[in-house]
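> I would like the atomic coordinates for the input below:
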Amino acid sequence: MSRWRVACVGLGLVLAAGAARAQVPGPLIEQCAYCHGADGIARDAEVPHLAGQNERYLFNQMLAFKSGKRPHKEMRYLSRLMTTEEIGALAAYYASLPPR
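The predicted structure is shown next:
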């Protein structure tokens, strides 16, 4: 599958996930909340806040962690366990939260 097709499919999933914000599975939020906070505000200064971030940016960064293009041991492990749909739903969820 070409990169262009993957990007188009991914963007479509992000847009579709925006309508399904309330359908993010609790265990996914709990995994992310450990470092990033359930409200998207990280408690550690070295961990980025996710609340209010651009949805497409969050989605693309998670795909980069999943593929290994963006190195981070914990994020690589967690993202590899997620489907593209789950990543899209998480991106939509955190993008919908009010920023700090």
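
> make it CA atoms for all contacts and neighbour counts henceforth
Noted.

> all strands of the protein, in order?
With DSSP state E as the definition, the chain shows no strands.

> next up, the contacts around the spatially most central residue of it.
When Cα atoms, centre = their mean is applied to the chain, the residue found nearest the centroid is Ala91 (3.9 Å). For Ala91, the contacting residues are 14, 55-56, 58-59, by Cα atoms under 8 Å, 6 or more residues apart in numbering.

> let's compare: structure for the following, please.
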Amino acid sequence: MTRAIFLAALVSTAPAWAQQVDRDLISGCVPCHGADGIAKFGETPNLAGQNAPYLLNQLRAFHAGKRLHKEMRYMSRHMTEAEMEAIAAYFASLPPR
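A predicted model of the protein is given here:
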């Protein structure tokens, strides 16, 4: 958990070009949403530049089963709060396209 808190602090304070996010943390996101936050498929939302609180709330909803999406429920089911915060901060800090 300490590592995830450190990552959240690192991601929220560093400029997008200088961020060093733990690639393992976002590895599950990359196949659909891309490492740059630009979706690979038309029906998948872009995450780059989205509002961090919005992204965090969506992750929480998937995690709790309040927002239904099979793949996102599966991906988020074991995430900690700190990991969700770090992921949201990472994608929010990327430049939108």
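
> what sits closest to His33 of the second structure if chain neighbours are left out?
Ala39 (4.1 Å; Cα to Cα, 6 or more residues apart in numbering).

> which one in the first structure is aligned with that neighbour?
Aligned by TM-score structural alignment, Ala39 of the second structure pairs with Ala42 of the first structure.

> for that match, give me its contacts.
35-36, 48-50.

> what's the longest helix in the first structure?
Identified as the longest helix of the first structure according to DSSP state H is helix 3-18.

> give me the buried positions along it.
10-11, 13-15, 17-18 (16 or more other Cα atoms under 10 Å).

> what about the alignment partner in the second structure of Leu63 of the first structure, distance to His33 of the second structure?
Aligning on TM-score structural alignment places Leu63 of the first structure opposite Arg60 in the second structure. Per Cα to Cα, to the nearest Å, Arg60 of the second structure is found 17 Å from His33 of the second structure.

> again with Leu59 of the second structure
14 Å.

> what does Arg3 of the second structure align to in the first structure?
Checking with TM-score structural alignment, Arg3 of the second structure has no match.

> can you count the residues close to Arg3 of the second structure?
Residues lying near Arg3 of the second structure (other Cα atoms under 10 Å) number 11.

> helix, strand or coil for it?
helix (DSSP: H, G, I helix; E, B strand; the rest coil).

> hmm, His33 of the second structure is touching Gly42, no?
No. Under the criterion of Cα atoms under 8 Å, His33 of the second structure makes no contact with Gly42, lying 10.4 Å away.
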